[in-house]
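>>> pasting the sequence and the predicted coordinates here, then a few questions.
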Amino acid sequence: MINFEWYRTFKAIYKTGTLTGAAQELLISQPNVSQHLSSLEAYICHQLFERQPRKMVPTEYGKLFYTQIVEAVEKLENVESDFRFACEKRMPLTCVGAPLEFFESVLAPVISQSRAELIFEFGLTKPLMEKLVKGDISFVFSTANGNEKNIAYEPVLAEEFLLVGSPGLDTSTFKKAINKEYYDKAEEWLMEQDWYAYSSDLSVIRRFWQANFQKRPVLKPRFVIPDYNAILKALSYGNGLAIASNYLVKDPLKQGRLKEVWAGHTATTNTIYLAYDKTKMATAQIKIVKDLLQEELVTH
């Protein structure tokens, strides 16, 4: 009788290319990996890999065998994971890291609809990802895609950066220059305005400027405020400009507390990822956190 673990081991060797990699992925010893593979090859009467010094190269039969079994194996793995997760009396406490402004604008309106118990931690992507790698938190809504071992990054939201201004700001000169494609004059006007920035390095402003003017901005912000919601609130009372994500400015624009000045002739975009340790998170647990975004999209 064939052992399901033999299939799982075969898939891990195929994906990692080594016995050592498969052992690390499955959290078993390398001798066990070798034993599983030998047993499977003996059972089906075919060699599945050519053993080379530094890697395992699938034979033609091995490639065919992989295409035949991989979908079924992954489905069974998901069923196993989901069943184990569903058998618990309560959903496990889940700690989610996110930028504060992302939580306030995107997650806060929908978290009450989640059936999980959630603990949120706020901060910048880099320190939050360090905690994720250490196992101190379960998920991170990340503004960047990294390559840490065992960490999966799933794109969950696309954001676009917009140039916005105070509601009373006179933008007629800028609009006229943009309509006539006088981008030098448009840039001159921008340089004369009061700017609100998230950080002194002008990271978002630089991206927007590079995409639309093909150069770095030579400007000094009048106000540096390390919180986007605070920036937008201050801007609504002031007389200046800022660049922020579309999900942050959506409501202030609708309510007339800000005005959209320019989306740029070239869109400046970024992807928000859901990051998690794929060796620790169950499929159902991942779905619960991803569904927060789905609820937000449906609601808005």
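Perfect, I can see it now.

>>> CA atoms for contacts and neighbours, from now on please.
OK.

>>> now do the same contact list for Leu293.
Residues near Leu293 by C-alpha atoms under 8 Å, 6 or more residues apart in numbering: 106-107, 156-157.

>>> and if you look at Ala267?
Per C-alpha under 8 Å, 6+ apart, neighbours of Ala267: 160-161, 211.

>>> ok, it to Leu163 distance?
According to C-alpha to C-alpha, to the nearest Å, Ala267 stands 11 Å off from Leu163.

>>> list the buried residues of the top helix by length along the chain.
Ranked by residue count, the top helix of the chain under DSSP state H comes out as helix 60-86. Counting neighbours by 16 or more other C-alpha atoms under 10 Å, one finds that the buried residues in helix 60-86 are 62, 65-66, 73, 81, 85.

>>> cool, and stretch 106-124?
Buried residues in stretch 106-124, counted by 16+ other C-alpha under 10 Å: 106-107, 110-111, 116, 118, 122.

>>> now do that stretch: everything it contacts.
So stretch 106-124 is contacted by 91-100, 128, 247, 288, 292-293, 295-296 (C-alpha under 8 Å, 6+ apart).

>>> please compare the first structure with the one that follows:
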Amino acid sequence: MANFEWYRSFITIYKHSSVSEAAKTRIMTQPAMSQHLASLEAEVGEPLFTRTARKMVPTERGKELYTELAPLIESLEETTLSFKTVSSPTLPVVKIGTAQEFFRERLAPYLHTFHMRVFAYYGLAAYILDLLTEDKVDIIVTSQKYTAPGIEYLHYVEEQFVIVAPYHYEEPDFNDSKQLEAWLCSQTWLSYGLELPIIRRFWRENFQKRPQMKPEHVLPDLHIILSAIEHGAGISLLPTYMLANSLQTNKVKIICKPYKVTNNLYFAYKIKNSTIPKLRILIEALKGNMPPTDSKNEV
């Protein structure tokens, strides 16, 4: 049975009238090209070319075979090329690193508007910065501005964190902040990490001291923390952007409302890539799709 590659080699030799030129065109060795032709001639049962000192002259059988094969081979190659062009991704690819919760709430709903292919990588600030410095991502969204050579930061948005409790949680009235602080320390807390990342900031900004308590549960996923609060596991600090549904369905409530803390998020990317069009397009798309800041849009 004839091999398809024999046919392609035969067509190429016919067009160039030379085995050596055909071999160069198909990026093959001359002996391999000659072997293709010999195999096809053996299959056909007669010579397809007359070999002269200067060129390969097709025989009548060779001319007949070329007339039949050429349109079929060319049509097949055009179809393959067309299919490859259509199926190949033409949109630019942007690799972004961020916290999983932020991507889910603030980026995922707008993916259809980006006009680009997004590859997401999740992790804490130090981890996604490593991905950026190692060129494994193009851009990150981070709350930490680490000093790193060649990295540029651009302010993105301000998050607002509030104390969230189960809907039927009892919140006593206090005359001063010291009583409130003592009461908060006595409650069951859920934290994103043992180091109490946002809780420590909340205490420092509102009570000018470090929190004197340990979390009951450490759950490194804000959505899991929210779910645990809905089921009565305790209280925690959560960003307001992820509370709308739980508040509307009376699963949680915000307590100690005057007390809150803000958290700035930044885009970070390598300075050498700052003018790449796909990054500028993504940044503008993300900025354009952001809802009003939490301070102006209380839930």
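Right, received. Where do you want to start? Given the structure is predicted, the values throughout are model-derived calculations rather than measurements.

>>> could you get me the TM-score between them?
Both chains were compared after superposition, and using TM-score structural alignment, normalised by the length of the second structure their TM-score is 0.64; 204 aligned residues with a C-alpha RMSD of 2.0 Å.

>>> just the ones of the contacts of stretch 106-124 of the first structure in strands?
94-98 (DSSP state E).

>>> by neighbours, which of those wins?
Ranked by neighbour count under the definition other C-alpha atoms under 10 Å, those are headed by Gly97 with 26 neighbours.

>>> enumerate every residue touching that one.
120-123, 128, 137-141.

>>> switch to 6 Å and redo it
Applying C-alpha atoms under 6 Å, 6 or more residues apart in numbering to Gly97 of the first structure gives the contacts 120-122, 140.

>>> I'd like the distance between Arg51 of the second structure and Glu5 of the second structure.
Distance of Arg51 of the second structure to Glu5 of the second structure, given as C-alpha to C-alpha: 21 Å.

>>> cool, Pro277 of the second structure as well?
Distance of Pro277 of the second structure to Glu5 of the second structure, given as C-alpha to C-alpha: 42 Å.

>>> aligned partner of His223 of the second structure in the first structure?
Aligned counterpart of His223 of the second structure in the first structure: Asn229 (TM-score structural alignment).

>>> ok, now which ones touch its match?
Applying C-alpha under 6 Å, 6+ apart as the definition, Asn229 of the first structure turns out to have no contact partners.

>>> which parts of the helix or strand encompassing it are buried?
Assigning secondary structure by DSSP states H and E places Asn229 of the first structure in helix 228-237. Neighbour-count burial for helix 228-237 of the first structure, with 16+ other C-alpha under 10 Å as criterion, is recorded at 228-229, 231-232, 234-236.

>>> picking up where we left off before, just send the contacts of Gly97 of the first structure back as CSV, with secondary structure and distance to Lys149 of the first structure too.
Below are the contacts of Gly97 of the first structure laid out as CSV (DSSP: H, G, I helix; E, B strand; the rest coil; distance: C-alpha to C-alpha, whole Å):
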residue, secondary structure, distance to Lys149 of the first structure
Phe120, strand, 23
Glu121, strand, 22
Phe122, strand, 23
Val140, strand, 15
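
>>> follow-up on the earlier one: where in the second structure does the longest helix of the first structure align, residue-wise?
Going by TM-score structural alignment, helix 60-86 of the first structure lines up with nothing in the second structure.

>>> about what we covered before: for Ala244 of the first structure, see how far away the match of His223 of the second structure is.
Look at Asn229 of the first structure and Ala244 of the first structure: by C-alpha to C-alpha, they are 10 Å apart.

>>> again with Asp251 of the first structure
13 Å.

>>> of these two, who's got more company?
Neighbours per residue (other C-alpha under 10 Å) separate Asp251 of the first structure from Ala244, with Ala244 holding more: 23 against 13.
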